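In: give me a model of this one.
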Amino acid sequence: MLKTKMEELQLNDFQYDLPDDRIARFPLAQRDQSKLLEYRQGKITHRSFFELPDLLPQNSLLVFNDTKVIPARLHFQRSTGAVIELFLLNPVPVDRLVSEAMQDKNRSIWQCMIGNRKRWKPDEVLTKEIRVGDHTIVVRAQWHDPDQSHIRFEWTPGDESFATILHETGKIPLPPYLNRDVTEADKETYQTVYSRIEGAVAAPTAGLHFTPETFERLVQKGIQTNYLTLHVGAGTFQPIKTTDVRQHAMHTEQVVYSRQNLETLVAHTGPVISVGTTSMRSLESLYWFGLRLLKNEPEPFLLDQKYAYSFSEDELPEKHEAFRAVLDHLQQTEQNQVVAHTGIYCLPGYRFRVVNGLVTNFHQPGSTLILLVAAFIGEAWRTIYSAALENDYRFLSYGDSSLLLP
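Out: Below you'll find the predicted structure:
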């Protein structure tokens, strides 16, 4: 969807009927036993996920998001008995590395969604006690900037990291559509086996199907793997409320690219397969960050939802030129990673610059993720989703998977 093709897109065109009993509320006992719908150049074949390594094109680069879900849902009880829920969104300031904020000692400031907000008085300090090892820690939460929903957390003794505080008192924030309480098992099953960098409030769920055995098979098949980090935000569940989906305000997420990411992408000449929509958004965003550098634009690592639709095709470089611009920036600034923020919005008409294939679950009707899938494979998304419903696939975060190769 370049600047000459900004056609209206109606939300109703991206809806489908998802019966409640098709939502997978719990995972399978074995991750790689889920179903896998293979869509290859218009043909649909029904597989099992453990077959994935055999189905990937030769010389593929498989790109994963190694973010780790944090126990981002905290509950404090007022003296009246009312419970205030604090749902962590991002550290303050917004450009601060999430992994850095997780190591805070004594205090940490976060933007939050606040449940029961009206009952929390402006000068009221919420407190709770937690046990860490053989000692008690008092955790306090108070308003830091009410207008921005910034909350200051403090704890004494302050020797433990904020990550430790969260793990002792927070709950894993399951998607709201699961409509159930968190279980002890969710602490493990709602993480990918390769999760590493803490900071997400939702899992990159396409990766939940991978097992150590899957990775062994990828090595045997000569499939190269690479890891970047996008911290999935709560905005991923934000419904589209506008009739014309172009008017939806897209959320922004923090993404971290390493020098090794760039070196791998610059050198790679085969297909790039994204594991999940977050990896796809990260890879496509990287192209536009490179373009911003090539054009010497201010704030090159901040991408809004409209930027990718601002150019004619003849104005745009090849992907390796864009990647090289980011790698050159790292070398010139003597950095080993780039911290960026992306609000990229992939709508039908968007031309994908980087990704050739996508491993992904089945998404909610009328969501930004459905729009991304429709942008990638066109109207075939309806045929694929109908086939999945007819063949008893399980949907959403804990559901089955698909391999999309247009």
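
In: only C-alpha atoms from now on, for both contacts and neighbour counts.
Out: OK.

In: for residue 30, what are its contacts?
Out: Under the criterion of CA atoms under 8 Å, 6 or more residues apart in numbering, the contact list for residue 30 is empty.

In: tally of neighbours for residue 165?
Out: Residue 165 has 21 neighbours, counted by other CA atoms under 10 Å.

In: second input sequence below; structure requested for side-by-side comparison:
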Amino acid sequence: MKAKLSQFNYNLPKKLIAKYPSKERDESRLMVVNRKTGKIEHKLFKDLLDYFEEDDCFIFNNTKVFPARMYGRKEKTGAKIEVFLLRELNKEAKLWDVLVDPARKIRVGNKLYFNDEDGNEKLVAEVVDNTTSRGRTIRFYFEDDDEEFRKILYSLGNTPLPKYINRPAEEIDAERYQTVFAKEVGAVAAPTAGLHFSERLMKQINIKGIHTPEVTLHVGLGTFRDIDVEDLSKHKMDAEYFYVPEKASTLVNKAKKDRKKVCAIGTTSMRAIESAVSADSYLKQAEGWTNLFIYPPYDFHIANCMVTNLHLPKTSLMIMISAFGGYDLIMEAYEEAVKEEYRFFSYGDAMLIL
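Out: Below you'll find the predicted structure:
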């Protein structure tokens, strides 16, 4: 069967889109989907460990979200503009790939001014290139050292909540739109399956003897980009930086050889490990850029279970979990999630696919 985009649609009432996180990270709901039996269970996220034993593996994505959404003013007119930092192109030259809104007003040569809350000018940038209809390359003018520049840049930024949350970032988001194990700065969106893990749950994982190898995949906006082709084989993913250290591959491969559960925590962890598969189908140390798009049918090599959130219709994320869980079972699970009024998307509830 050739996978088509229209197969991955479902009806979601807007009221089920979570605008805020659950009160406690590990007290969101957890739908458990068993691929062998087709059974669907309804639990709380803190019940996750009931399904795992000593020497199993949770593969975490340790990427850290930076405050990528900035608001500035255009020279002369003073028009307010949004600048969304995507990635740094050149550290020394302070060149960044960004998205701008409204794009039609931002042209090459325009200067952009960024002030603090008191109205003091903190940074100035110049638009040096057009990359896409909304994409620009900008250069920040800043003479002092890089550490000071970064400190100011991040102080001016806001937590980059996805647009569908449909509210401005608040104080709570700085903490909750970040995993407790985040280390490597570089993501413009959180690896949301990881948001459910609390400090308390991480301690329980450790006590139970479950291994927690970490990989890095810096989540970009391309993960959420609309797919505009019906034939999924024609869709091209934006490349994202990933790193699988030797320590992670050693732990994962031992668990795999011992026939233990190897659980990818989120679609980003899954993409990272599937981008680092050796010739004999084990995990290898790797670093680079991946544009891997996983859609059915797909032969997964490393993980035999995964934790994931409930995703937007017709997105690469939903398509991947359908490849992993089986199309019919995942569509049934989503129908059940809507019926049971689970909370959806980044701040929503979770699913464990066994």
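
In: remind me, longest strand of structure 1?
Out: The longest strand of structure 1 (DSSP state E) is strand 135-145.

In: now do the buried residues in it.
Out: Within strand 135-145 of structure 1, the residues scored as buried using 16 or more other CA atoms under 10 Å are 137, 139, 140, 141, 142, 143, 144.

In: what two of those residues are the furthest from one another?
Out: Greatest spacing in the buried residues of strand 135-145 of structure 1, by CA to CA: 137 and 144 (21.1 Å).

In: tell me the residue in structure 2 aligned with residue 345 of structure 1.
Out: Residue pairing (TM-score structural alignment): residue 345 of structure 1 is matched to residue 293 of structure 2.

In: should've said residue 124 of structure 1
Out: Matched to structure 2 by TM-score structural alignment, residue 124 of structure 1 sits across from residue 110.

In: my guess is its match meets residue 76, correct?
Out: No: with contact defined as CA atoms under 8 Å, residue 110 of structure 2 does not reach residue 76; the gap is 9.5 Å.

In: and the two? which has more neighbours close in?
Out: Neighbours per residue (other CA under 10 Å) separate residue 110 of structure 2 from residue 76, with residue 110 holding more: 15 against 9.

In: tell me the buried residues in stretch 201-212 of structure 2?
Out: 201, 205, 210, 211, 212.

In: quick one: which of those sit in helices?
Out: Among these, the ones falling in helices (DSSP state H) are 201, 205.

In: and of the buried residues of stretch 201-212 of structure 2, the nearest to residue 309 of structure 2?
Out: Ranked by distance to residue 309 of structure 2 (CA to CA), those are led by residue 201 at 17.5 Å.

In: which residues does the closest residue to the match of residue 345 of structure 1 other than its chain neighbours contact?
Out: Leaving aside its chain neighbours, residue 293 of structure 2 sits nearest to residue 237 (6.1 Å; criterion: CA to CA, 6 or more residues apart in numbering). With contacts defined as CA under 8 Å, 6+ apart, the neighbours of residue 237 of structure 2 are 222, 223, 291, 292, 293.

In: select from the residues you listed the one having the most neighbours.
Out: residue 223 leads the contacts of residue 237 of structure 2 on contacts (other CA under 10 Å) with 19 neighbours.

In: can you tell me what that residue aligns to in structure 1?
Out: Using TM-score structural alignment, residue 223 of structure 2 pairs with residue 236 in structure 1.

In: do I have it right that that match meets residue 251?
Out: Yes: counting by CA under 8 Å, residue 236 of structure 1 sits close enough to residue 251 to count as a contact (7.4 Å).

In: how about stretch 165-172 of structure 1: buried residues?
Out: So stretch 165-172 of structure 1, judged by 16+ other CA under 10 Å, has buried residues 165, 166, 169, 170, 171, 172.

In: read off where that stretch ends up in structure 2.
Out: Across structure 2, the stretch matching stretch 165-172 of structure 1 (TM-score structural alignment) is residues 152-159.

In: and the helices in structure 2, which stretches?
Out: 146-156, 171-176, 199-208, 246-257, 267-274, 316-325, 327-339.

In: picking that back up, could I get the contacting residues of the match of residue 223 of structure 2?
Out: Residue 236 of structure 1 touches 251, 368, counting by CA under 8 Å, 6+ apart.

In: and it, how far is that from residue 230 of structure 1?
Out: Here the criterion is CA to CA, to the nearest Å. By it, residue 236 of structure 1 lies 12 Å from residue 230 of structure 1.
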